[in-house]
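S.K.: here is my input, please return the structure:
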Amino acid sequence: MDRRRFLGTAGLAGASATLAMPAIAQGNEKVQWRMTSSFPPSLDTIFGGGQDVAKYVREATNGAFDIQVFSAGEIVPGLQAADAVQNGTVEMCHTAAYYYVGKSPTWALGAVIPYGLDNRGMNAWLYYGGGMDLLNAFYNENGLHYLPAGNTGTQMGGWFRREIGSLEDMKGLQMRIAGLAGRVMEQIGVVPQQIAGGDIYPALERGTIDAAEWIGPYDDEKLGFYQVAPYYYYPGFWEGNLALNCFINKQAWDGLSDTNRYVLETACRAANTEMMAEYDFKNPTALRSLVTNGAQLRAFPEDVLNATYDATLQLYSDLKGSDPSWGKIYDSMMAFQAEHFLWQQVAESTFAQFMQNKQKQGQLPAQRGQ
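M.R.: A predicted model of the protein is given here:
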């Protein structure tokens, strides 16, 4: 399916919805909204998630519901997108909820938390495990309505100017890292920095920072990090997935007709599916290209993973004791996490491991010329 085209029937992430286009178009009032993105157009996959939502809504209503998309910086800086929605500057934004943990750590639960869920687990919890209802009970108090609208999948651990041999090598590093992950990294001696995507390369090049995480091979190659920080680490344990989302001004959301709310919800589900599929298609080619051009793949040392896992659990314990908005949503997510990874061990992981071993052995059909 063309990712820039939304037709009348959409099979979406555990749900399907059929939109009767003529009936919707004839019955809809004219609505014109503005959406500000946290991302630049050069990051076409992640910025494209917001464009997809707008296009799908426009096509489903024959233009009666029109959303104009603005890139980061055109109306407000990327990290102020949710603020612009809260204060009514725009009706909605496309962003990552964890950019706003300065308001409350609970904001991160709508995006991703360190050592949390993967993409499939996040969607299952959001759509079927009560996650969206719990999150909206929180975000509604902040004048917003939340809809998932994209996912990057498990991310890479980022680019480092020098090799990391052990936990000791992490101490004192200045690292661009967002969300609660920064608080985790502080516990092992890293100095976190929150820097917008377009400013990361010059900071690495000048040595203002020693390391930076962004997303994964496709986007990272576009930003050229391998040229100034060649060591490419994995996994991004702080982002087992990243749920991008639309925040909608609560008053504007309540003012929509039932039909337009349904169309917007369905468009966001379609964008959620499309973004993950596109990343899964583009990342393998980009990773090969990065390695060809000098990127050096490295796994994080085991002591780094163990130390950050322990620090993460301590952080969550502290948050449950200090932030009353955190506990109910976190407990729901973690209860599902235990069941999700149990199920993953049975079929998904064993199949994936077998096939990955065949790939390493050069035994897949394409590798054997079959």
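
S.K.: drop to CA atoms for contacts and neighbour counts, all remaining ones
M.R.: Will do.

S.K.: residues in contact with Asn62?
M.R.: 21, 25 (CA atoms under 8 Å, 6 or more residues apart in numbering).

S.K.: how about it, secondary structure?
M.R.: Of the three states, Asn62 takes coil according to DSSP: H, G, I helix; E, B strand; the rest coil.

S.K.: would you do the same for the sequence below? I want to compare the two.
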Amino acid sequence: MKRRDFLKVTGAGLAASTAVAAPAIAQSAPEVKWRLAASWPKALDTLYGGCEYFCKRVAEVTDNKFQIQPFAAGEIVPGLQVLDAVSNGTVEMGNTALYYYWGKNPAFTFGTSLPFGLNTRAHISWLLFGGGTELLNGLLKEYNTVGIPTGSTGAQMGGWFRKEIKSMEDFKGLKFRVGGFAGTIIAKVGGVPQQIAGGDIYPALEKGTIDAAEWVGPYDDEKLGFVKVAKFYYYPGWWEGTGQGHNIMNLDKWNALPKHYQAAIEMASRDTFTWVTGKYDYVNPPALKRLLVAGAILKPFPQEVLEACYAAANEIYADLSKTNPHFAKMYTSLSAFRNESLAWMQVAELSYDSFMMRMRTRT
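M.R.: The predicted structure follows:
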């Protein structure tokens, strides 16, 4: 065959193959628009900002073919009704803290933070490699949803109190806004837990409807103004050694997505974990300093309080494990991992951090 004839043939073949491939590519990358309902008000620019970052990343990696629009708490549904909205298809997905739904099943607390459970690094490790996500998705499937871990707040503070906590007696009758499953422990030691969405905490604390409230940590607490209405700022938030958020998707909508769009959500969720957690670690230290200048009185929970709450928590876990299969599986899995993780972190992280904290005062 002459060179000129060969070029004509191959050119025609290339044109034909391109004509076939183009529609196939178009079909595999359809334009999809979703809505994301968040549990966070816009004022929380790290939690809600993480939702905006996530949506932007999904659009970027899909050449803007997959668009997800975020909505703050209250814009479509209240912050504590995100799971219901995703489950029934009101929205395609949501960003929330799964422990808000412990009333549906106490095992949801494992998605966000089990009181006296894991710190941030250990928790994401358990979710990704220790079977935690698979166990949670077994529960979420009962609500026609599927979940992927996203941004985490890190270890949280113990909250704002209108009066000083000196002993367990001070918890008797204390009306305490506390998120998720931790309320069952507060109730067991004599407190009166209240579950209130973030945007409603300040007026309740200001009016004295509640006596104390926890939210996240210095940066977000400063934004919500709690130091103006309650001065005693306690630590640690033993109910949240981490504050793990989740993206949850309607299972039918998720299964209908092209595989590479599912991969885009998975990738962007993990990017968002780094973005949210990294930002909190950056903004919390200066925020704590500002709160102290503004009049916050920083206090550790007394050892008596920590140990009493720890004992109460373990009693509740033992009882639930007898009657709730989801809880029993997750508690067995997380407890075994926690023992191994703490042994390792005591050797490496704790010894290093403790030394550096001591040296901080010498430089």
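
S.K.: superposed, what's their TM-score?
M.R.: Here the TM-score for the pair of chains, by TM-score structural alignment, normalised by the length of the second structure, is 0.92; 340 aligned residues with a CA RMSD of 1.3 Å.

S.K.: where do the strands of the stretch 1-150 of the first structure begin and end?
M.R.: Per DSSP state E, counting those that start in this stretch, the stretch 1-150 of the first structure carries strands over the ranges 9-12, 15-18, 31-37, 65-70, 92-95, 144-151.

S.K.: which residues of the second structure does the last one align to?
M.R.: Read that as strand 144-151 of the first structure. The aligned range for strand 144-151 of the first structure in the second structure is 145-152, by TM-score structural alignment.

S.K.: average distance between that stretch and the first structure?
M.R.: Once fitted to the first structure, stretch 145-152 of the second structure is off its aligned match by 0.5 Å on average (mean CA distance after the TM-score superposition for the first structure).

S.K.: contacts for that stretch, please.
M.R.: For stretch 145-152 of the second structure, the surrounding residues in contact (CA under 8 Å, 6+ apart) are 47, 50, 86-87, 120, 124, 127, 133, 136-137, 140, 242-251, 254, 266, 269-277.

S.K.: from those, which land in helices?
M.R.: Counted as lying in helices by DSSP state H, out of the contacts of stretch 145-152 of the second structure, are 47, 50, 86-87, 120, 124, 127, 133, 136-137, 140, 251, 254, 266, 269-277.

S.K.: restricted to buried residues, select these in ChimeraX.
M.R.: In ChimeraX, this line selects whichever of these come out buried by 16 or more other CA atoms under 10 Å:
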select :47,50,86,87,120,124,127,133,136,137,140,251,254,266,269,271,272,273,275,276,277
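
S.K.: related to what we said a few turns ago, Val112 of the first structure is nearest to which of the strands of the stretch 1-150 of the first structure?
M.R.: When the strands of the stretch 1-150 of the first structure are compared by CA to CA, strand 144-151 sits nearest Val112 of the first structure, at 10.1 Å.

S.K.: and that closest one, how far from the chain's centre?
M.R.: How far strand 144-151 of the first structure lies from its chain's middle: 10 Å, per CA atoms, centre = their mean, to the nearest Å.

S.K.: that one: what's the following helix or strand?
M.R.: As assigned by DSSP states H and E, the chain's next helix or strand after strand 144-151 of the first structure is strand 158-160.

S.K.: other SSEs contacting that next one?
M.R.: The contact analysis (3 or more CA pairs under 8 Å, 6 or more residues apart in numbering; DSSP states H and E) places strand 158-160 of the first structure against strand 211-212, strand 231-234.

S.K.: same list, the ones you listed, but as CSV with mean neighbour count and distance to Met35 of the first structure please.
M.R.: CSV is the format used below for those (neighbours: other CA atoms under 10 Å; distance: least, CA to CA, whole Å):
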stretch, mean neighbour count, distance to Met35 of the first structure
strand 211-212, 28, 28
strand 231-234, 22, 33
